[in-house]
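Novice: sequence first, then the predicted structure, then my questions.
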Amino acid sequence: MRTKNRAQRTLLTGVALLLAGLFFFPTYWMINSSLRPSNANLTTEYDLFPTSITFDNFVTAVTRPGFTNFLTNSLIVAVGAMLCAVAAGILAAIPLCRLRFRGRRGFVLLVLIAQLAPLEALLIPMYLLMRDVGLLNMLPALLLVNVATTLPFTIWTLRGFVNGIPVDLEEAAMVDGCSRWGAFRRVTLPLLGPALVSTSVFSFITAWNEFLFALVLMRDQSNQTLPVWLSTFSTVFGTDWGGTMAASVVFALPVLIYFLIVQRNLVAGNTAGAVKG
């Protein structure tokens, strides 16, 4: 029996390493290509390990005109959308769990339907809406679009967490003299830490990677974001693959840094949110 269990563990470990290698290989290919000379990326023979390393591609990427402006716009949109989506999600999840009102189940169903709607179907309505309210070529338009696309997931996830917190804790706090807001702030909100981290990571990554709305709504180059900046490495004269890969590495760094900061709470949040209804 011990030999059988050892063989099963070895097999599972091998499968896990194989899957990890498959998922990591595109990232390694991106980093490898970013460190190779530009002409080396155009050959038919590709070495798995670079024979010569250069950082010229990174210099080309970060010194490209408008990089600082694109980076600032992306940070404003991503951080703003994350904060707004989390704040609005809390304000919507608490009443859905703690209050009983007519139409509550229908509203929850609408939230789920909105989460399933494809973003491409919202492109034209969003464009017409932003045009009518005068927000075209303005960062608030892109921020509102990202909040709208991430809010259903945020509400749904936070609702599952709030359902997992016994209401008796809030009632006990109110018996001890806290108001309803005080009970939420002192009891429920600290327990929602893992949920806030999970939803904030999702909102940040979604807003950071958004390309289609940033391209259509932001016709002025000064208001565009980094995903649009990445597309400028491909022109009618060809594609600078070395610069593209280096720019992709730079583009992924903020998300990686944020993930490393909150990874402990993120694991706890995703695990708890998966089993709470």
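Specialist: Here it is on my side, so go on. Numbers count the residues shown, from 1 in each chain.
Novice: drop to CA atoms for contacts and neighbour counts, all remaining ones
Specialist: Fine.
Novice: quick one: buried residues of the helix or strand in which Ile31 is found?
Specialist: For Ile31, the host element (DSSP states H and E) is helix 2-34. With burial defined by 16 or more other Cα atoms under 10 Å, the residues of helix 2-34 counted as buried are 30-34.
Novice: what's it packed up against?
Specialist: helix 241-275 (3 or more Cα pairs under 8 Å, 6 or more residues apart in numbering; DSSP states H and E).
Novice: from Phe101, how far off is the most centrally placed residue in the chain?
Specialist: Among the residues of the chain, Ile205 comes closest to the average C-alpha position under Cα atoms, centre = their mean, at 1.7 Å. Using Cα to Cα, to the nearest Å, we find Ile205 at a distance of 34 Å from Phe101.
Novice: second one coming, line it up with the first:
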Amino acid sequence: MSATVTETEAVTTRTAAPARPARRRRRPHIGANVIAIVFSVVWVFPVYWMLITAFKPRSDVMTPTPQFLPMHPTLENFINAVTKTNFLLNLRNSIIVVGCAIVFAMLIALFASAALSRFRFRGRRTIMVLILAVQMLPGAALLIPQFLIFNDLGLLNKYIGLILAYVAAVLPFSIWSLRGFFVTIPVEVEEAAMMDGAGTWTILWKVLFPLVIPGLISTSIFGFITAWNEYILAYTFMKDTTMYTLPVWLVSFAIPNQPVDYGGQMAASLLFSLPVVVFFLIIQRHLVTGMSAGAVKG
């Protein structure tokens, strides 16, 4: 009987022995989680402060003691930002310009990335290096040459001019990003389509395009955010205030030599950020669908 008990205790001891290393392995994970939480709080707090400030009346915004919750919530800041400014007009301008720019940029990037990744022709590497070089150049360095060219062409203070400028700003990264998705597609997929008698256009639209939909959607998200937040081009190319986009409208809340309406500015910032959030939420659902539908099935 005692021998049986001893063997049982030995088995229990051997089974419980690995528990100590497991506890030791958990300690680094706890430290990493704490660091992640701290960084998350640091990044989220400005957004939270903007949110609560937008709902505070001016008297509560300017108090020396910070209030982490709106004691007297109001929608006055949002009403003033919409009714006393050109918000709706500038919102229309942003939707037209950014929407057209993203559609044109994604179409051009789709064809360019497909050509650079699936075909071999003279000058291909040179084109890729030039695209990368343009991507590395700061936008401010290209502002004056673009302004002079657009002025000679009569494209200033017009939608088409700003759309072309946004396409030029978004296109280099879009081509490089989509090319990475095309490269990951196995060549055997195209060879199988060719054996079935499919031509170049059929392979592009019915074989390759469904597989790069996740990349196209993620690239369009980046392009949309970049174009939506663009300020310098819109302010420089548009002379008429009725042609301004939302970034220029947002800056108008900070007028030199005048007190800043922080509540209105925070409300305007929320209104400015809302379309980006809505666009991302809509695209995110299609992104997951595209990833599952574009998977290569065996």
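Specialist: Okay, I see it. Source: prediction; values computed, not measured.
Novice: just the TM-score for the two chains, thanks.
Specialist: Once the chains are laid over each other, their TM-score by TM-score structural alignment, normalised by the length of structure 1 reads 0.93; 270 aligned residues with a Cα RMSD of 1.7 Å.
Novice: hang on, the earlier thing: quick one: the helix holding Ile31 of structure 1 to helix 241-275, angle?
Specialist: Per axes from the mean of the first three to the mean of the last three Cα atoms, to 10 degrees, the angle that helix 2-34 of structure 1 makes with helix 241-275 is 140 degrees.
Novice: what about the strands in the stretch 101-250 of structure 2?
Specialist: All residues of the stretch 101-250 of structure 2 lie outside strands when identified by DSSP state E, counting those that start in this stretch.
Novice: what span of structure 2 is the helix holding Ile31 of structure 1 aligned with?
Specialist: Residues 22-54 of structure 2 are matched to helix 2-34 of structure 1 when aligned by TM-score structural alignment.
Novice: try stretch 195-202 of structure 1
Specialist: The aligned range for stretch 195-202 of structure 1 is 215-222, by TM-score structural alignment.
Novice: what's the average distance for that stretch when superposed on structure 1?
Specialist: Aligned to structure 1 and superposed, stretch 215-222 of structure 2 gives a mean residue distance of 0.6 Å (mean Cα distance after the TM-score superposition for structure 1).
Novice: ok, and what's touching that stretch?
Specialist: With contact meaning Cα atoms under 8 Å, 6 or more residues apart in numbering, stretch 215-222 of structure 2 is reached by 102, 106, 110, 174, 177-178, 181, 280, 283, 286-287.
Novice: residue in structure 1 matching Leu130 of structure 2?
Specialist: Leu130 of structure 2 maps onto Leu110 in structure 1, by TM-score structural alignment.
Novice: how much space separates its match from Thr63 of structure 1?
Specialist: Counting by Cα to Cα, the gap from Leu110 of structure 1 to Thr63 of structure 1 is 46 Å.
Novice: one step back: which of the contacts of stretch 215-222 of structure 2 sits closest to Phe237 of structure 2?
Specialist: Set against Phe237 of structure 2, the nearest of the contacts of stretch 215-222 of structure 2 by Cα to Cα is Ile102 (18.4 Å).
Novice: looking for the alignment partner of the closest one in structure 1.
Specialist: In structure 1, Ile102 of structure 2 lands on Met82 (TM-score structural alignment).
Novice: need the contact list for its match.
Specialist: Met82 of structure 1 neighbours (Cα under 8 Å, 6+ apart): 147, 200-201, 203-204, 207.
Novice: would you turn those into JSON lines with neighbour count?
Specialist: Compiled in JSON lines, these are given as follows (neighbours: other Cα atoms under 10 Å):
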{"residue": "Val147", "neighbour count": "25"}
{"residue": "Ser200", "neighbour count": "25"}
{"residue": "Val201", "neighbour count": "19"}
{"residue": "Ser203", "neighbour count": "27"}
{"residue": "Phe204", "neighbour count": "23"}
{"residue": "Ala207", "neighbour count": "26"}
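Novice: so which of these are in helices?
Specialist: 147, 200-201, 203-204, 207 (DSSP state H).
Novice: and those, which is closest to Pro166 of structure 1?
Specialist: For these, the nearest to Pro166 of structure 1 is Ser200 (23.4 Å; Cα to Cα).
Novice: all helices for the stretch 51-200 of structure 1, in order.
Specialist: 56-62, 67-98, 104-116, 123-132, 139-163, 167-175, 180-183, 189-191, 193-209 (DSSP state H, counting those that start in this stretch).
Novice: which position in structure 1 aligns with Leu88 of structure 2?
Specialist: By TM-score structural alignment, Leu88 of structure 2 lines up with Thr68.
Novice: how much space separates that match from Thr235 of structure 1?
Specialist: Where Thr235 of structure 1 is concerned, Thr68 of structure 1 sits at a distance of 21 Å (Cα to Cα).
Novice: between the two, which one's more packed in?
Specialist: Thr68 (13 against 9; other Cα atoms under 10 Å).
Novice: got the contact list for that one?
Specialist: Val62.
Novice: picking up where we left off before, distance of the match of Leu130 of structure 2 relative to Leu129 of structure 1?
Specialist: Applying Cα to Cα to Leu110 of structure 1 and Leu129 of structure 1 gives a distance of 20 Å.
Novice: then Ser38 of structure 1?
Specialist: Distance, Ser38 of structure 1 to Leu129 of structure 1, using Cα to Cα: 43 Å.
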